[in-house]
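A.B. asks: pasting the structure only:
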């Protein structure tokens, strides 16, 4: 099925975060009035297939029998993977219905998740993913193995979900005066997603120039109707200061500009992202 333009796409995998991913994607879809889609990628993990050098080790008949057995095992594995994917999509569809989506669009793909997303990237409005997949859901202080590659590769807004759904009433813009932060600011100003919410514009910087950045950014945001603005400059370690501020004011969503391709790897491996994704327990919206 062809992905519709401006789709809000939820990546589902049967993990413990799947319901929250569906709920946040449904909320965004309704706020935008945009199509809602569910995607599950059936990765057959070809790298795990048994690889044997059979020539010269066993007899011809035995070798043929072993090859036939391996083919049957692959076919059975693929059939089970497809059945599991069907069950995941059915559960996600039911969750979408509960979240107010009458007709979710279903996209079941074969192959790796990153490749599947690359194929549909141009049609996306927002991508919603869990911070951890099924293989890491019992490790709350880690992020999923595929998440870094997704953020590094895609050029669309990505909402990373790390806990159960709460209707966002407030959001925090992590602002540093850089070009990525300015782009994020512009996207907030032009979006209906944040209407009626409290915006905390927060800059963690002890430089006196940060006051000028913050004032200029606040003046831009004040032009946006429907947002109540609170601006704040903080001192100290950036990631800790932001996490503490978010917890103190019970902020529902953090918004920030993703770095360029040359810096996003450092972003994902650095303590800042780990702190925001694993300690805040609130979703992180990366704007590109």
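C.D. replies: Great, that's in hand. These figures come from a predicted structure and were not determined experimentally.
A.B. asks: When you work out contacts or count neighbours from here on, use the C-alpha atoms and nothing else.
C.D. replies: Will do.
A.B. asks: Quick one: the helices in the stretch 151-288 of the chain, in order.
C.D. replies: Secondary structure of the stretch 151-288 of the chain by DSSP state H, counting those that start in this stretch: the helices cover 179-189, 209-221, 238-248, 261-269, 271-278.
A.B. asks: Residue 161 is nearest to which of these?
C.D. replies: Comparison of those against residue 161 by C-alpha to C-alpha identifies helix 271-278 as nearest, at 8.3 Å.
A.B. asks: That closest one packs against which elements?
C.D. replies: Applying 3 or more C-alpha pairs under 8 Å, 6 or more residues apart in numbering; DSSP states H and E, one finds that helix 271-278 contacts helix 238-248.
A.B. asks: and the angle from the helix it packs on to helix 271-278?
C.D. replies: In terms of direction (axes from the mean of the first three to the mean of the last three C-alpha atoms, to 10 degrees), helix 238-248 departs from helix 271-278 by 20 degrees.
A.B. asks: what does helix 238-248 rub up against?
C.D. replies: The contact list for helix 238-248, computed with C-alpha atoms under 8 Å, 6 or more residues apart in numbering, reads 172, 174, 202, 204-205, 234-235, 271-273, 275-276, 279-280.
A.B. asks: now, which of these sits nearest residue 146?
C.D. replies: Residue 146 has its nearest neighbour among those in residue 273, at 14.9 Å by C-alpha to C-alpha.
A.B. asks: any idea how far residue 286 is from that closest one?
C.D. replies: According to C-alpha to C-alpha, to the nearest Å, residue 273 and residue 286 sit 11 Å apart.
A.B. asks: Between these two, point out the one with more neighbours.
C.D. replies: Each of residue 273 and residue 286 has its neighbours counted (other C-alpha atoms under 10 Å); residue 286 has more, 22 against 16.
A.B. asks: ok, which stretches of the stretch 1-150 of the chain are strands?
C.D. replies: With DSSP state E, counting those that start in this stretch as the criterion, the stretch 1-150 of the chain has strands at 7-11, 36-42, 105-110, 124-130.
A.B. asks: hmm, which of the contacts of helix 238-248 are the buried ones?
C.D. replies: The neighbour count (16 or more other C-alpha atoms under 10 Å) marks 172, 174, 202, 204, 205, 272, 273, 275, 276, 279, 280 as buried among the contacts of helix 238-248.
A.B. asks: Comparison target, given below:
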């Protein structure tokens, strides 16, 4: 049975993450495991070095107060996490997802993902976390790390979910996007969608792109090739708006004219600027 690992934090992106998980779980007939991670740095309040401003008695009293504060903070964080998970599991069940488990973990999120991703077919998380309203031009720190390290496909949810009917493949000829195309041809996730295979190039035609579309058509996809102009990231984002694209597929590393198509440059820029979910392959 296929498996989806969903990462939720109770932020404004959580509803969209769950909608994307429900869509994928029903298409893949997958079980879902939800994780809410509480980072150790989120529940600690170690004092700065105040040895020169406090006497021994004052310092001991402050440490006791901080310890009590941390204990209360940790207790509330765990309570909130359990509520986030139970509400999320109930929503997925209401949306028709048959098998849902959930786990509250204390520690590093990436370590948990790496420990659980064996046998996992897809990881789903939001573009940003709890600070979404205050960091609209930045990606979440956890997302950046997941993009660089996770070996399975990663579906990055946008703020709002929309039914996935039109898909853009940001083609660059590199190994990551080739892996994505191999996956696309055999996975039931996006069967029946319209596929646009787009490439940023100054050429008026591209035989390789035509071959890719021909292969997709042979697998039953309504596929077409599209040559874009300009920087790859700007061109892809603009094409998504122009053609009402619902999902973008990108690779984490590029090839030839897109050598800078590495996580941290073009890929991150597409994820950051595009108002659509992004399916990332390494």
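C.D. replies: That came through, no problem. Predicted model only: the values in this text are computed from it and were never measured.
A.B. asks: looking at the helices of the stretch 151-288 of structure 1, which is closest to residue 55 of structure 1?
C.D. replies: Between residue 55 of structure 1 and these, the tightest spacing by C-alpha to C-alpha is seen for helix 261-269, at 43.3 Å.
A.B. asks: What residues sit buried inside that closest one?
C.D. replies: In helix 261-269 of structure 1, counting by 16+ other C-alpha under 10 Å, buried: 264, 267, 268.
A.B. asks: ok, now stretch 138-153 of structure 1?
C.D. replies: 140, 143, 144, 147, 148, 150, 151, 152, 153.
A.B. asks: Give me the contact list for it.
C.D. replies: Residues outside stretch 138-153 of structure 1 that contact it (C-alpha under 8 Å, 6+ apart) are 114, 130-133, 135-136, 158, 261, 264-265, 268, 274, 277-279.
A.B. asks: and it, how far from the chain's centre?
C.D. replies: Offset of stretch 138-153 of structure 1 from its chain centre (C-alpha atoms, centre = their mean, to the nearest Å): 9 Å.
A.B. asks: so residue 6 of structure 2 makes contact with residue 35?
C.D. replies: Yes - taking contacts as C-alpha atoms under 8 Å, residue 6 of structure 2 lies within contact range of residue 35: 6.2 Å.
A.B. asks: Burial check on residue 46 of structure 2, number of neighbours?
C.D. replies: For residue 46 of structure 2, the neighbour count with other C-alpha under 10 Å is 11.
A.B. asks: Map it across to structure 1 for me.
C.D. replies: Residue correspondence to structure 1 (TM-score structural alignment): residue 46 of structure 2 is matched to residue 49.
A.B. asks: Likewise for residue 131 of structure 2?
C.D. replies: Residue 131 of structure 2 maps onto residue 135 in structure 1, with residues paired by TM-score structural alignment.
A.B. asks: okay, now its match: neighbour count?
C.D. replies: Residue 135 of structure 1: 10 neighbours (other C-alpha under 10 Å).
A.B. asks: And it, how close does it get to residue 254 of structure 1?
C.D. replies: In this view, residue 135 of structure 1 and residue 254 of structure 1 are 25 Å apart by C-alpha to C-alpha.
A.B. asks: residues near the corresponding residue of structure 2 for residue 77 of structure 1, how many?
C.D. replies: When structure 2 is aligned by TM-score structural alignment, residue 77 of structure 1 is paired with residue 73. The number of residues packed near residue 73 of structure 2 is 16, by other C-alpha under 10 Å.
A.B. asks: and residue 73 of structure 2, how far is that from residue 18 of structure 2?
C.D. replies: Computed as C-alpha to C-alpha, the residue 73 of structure 2 to residue 18 of structure 2 distance reads 27 Å.
A.B. asks: same deal with residue 226 of structure 2?
C.D. replies: For residue 226 of structure 2, the distance to residue 18 of structure 2 equals 31 Å [C-alpha to C-alpha].
A.B. asks: More neighbours: these two, which one.
C.D. replies: residue 18 (25 against 20).
A.B. asks: Quick one: map that one onto structure 1.
C.D. replies: Aligned by TM-score structural alignment, residue 18 of structure 2 pairs with residue 22 of structure 1.
A.B. asks: before we move on, the earlier item: so which of the buried residues of stretch 138-153 of structure 1 comes closest to residue 108 of structure 1?
C.D. replies: Of the buried residues of stretch 138-153 of structure 1, the one sitting nearest to residue 108 of structure 1 (C-alpha to C-alpha) turns out to be residue 150, at 17.9 Å.
A.B. asks: counterpart of the closest one in structure 2?
C.D. replies: Checking with TM-score structural alignment, residue 150 of structure 1 has residue 146 as its match.
A.B. asks: same deal with residue 125 of structure 1?
C.D. replies: If you follow residue 125 of structure 1 across to structure 2 using TM-score structural alignment, you land on residue 121.
A.B. asks: ok, now residue 218 of structure 1?
C.D. replies: Checking TM-score structural alignment: residue 218 of structure 1 goes with residue 213.
A.B. asks: just checking, the match of residue 77 of structure 1 touches residue 43?
C.D. replies: Yes - under the criterion of C-alpha under 8 Å, residue 73 of structure 2 makes contact with residue 43 at 6.0 Å.
A.B. asks: roughly how far apart are the corresponding residue of structure 1 for residue 201 of structure 2 and residue 216 of structure 1?
C.D. replies: Using TM-score structural alignment, the partner of residue 201 of structure 2 in structure 1 is residue 205. For residue 205 of structure 1, the distance to residue 216 of structure 1 equals 15 Å [C-alpha to C-alpha].
A.B. asks: Equivalent analysis for residue 41 of structure 1, please.
C.D. replies: From residue 41 of structure 1 to residue 216 of structure 1 the distance is 43 Å (C-alpha to C-alpha).
A.B. asks: Between the two, point out the one with more neighbours.
C.D. replies: It is residue 41, of residue 41 of structure 1 and residue 216, that has more neighbours when counted by other C-alpha under 10 Å, with 21 against 12.
A.B. asks: Contact partners for the more buried one?
C.D. replies: Residue 41 of structure 1 neighbours (C-alpha under 8 Å, 6+ apart): 85, 108, 109, 110, 111, 112, 113, 116.
A.B. asks: Most neighbours among the residues you listed, which one is it?
C.D. replies: Within these, most neighbours by other C-alpha under 10 Å means residue 85, with 22 neighbours.
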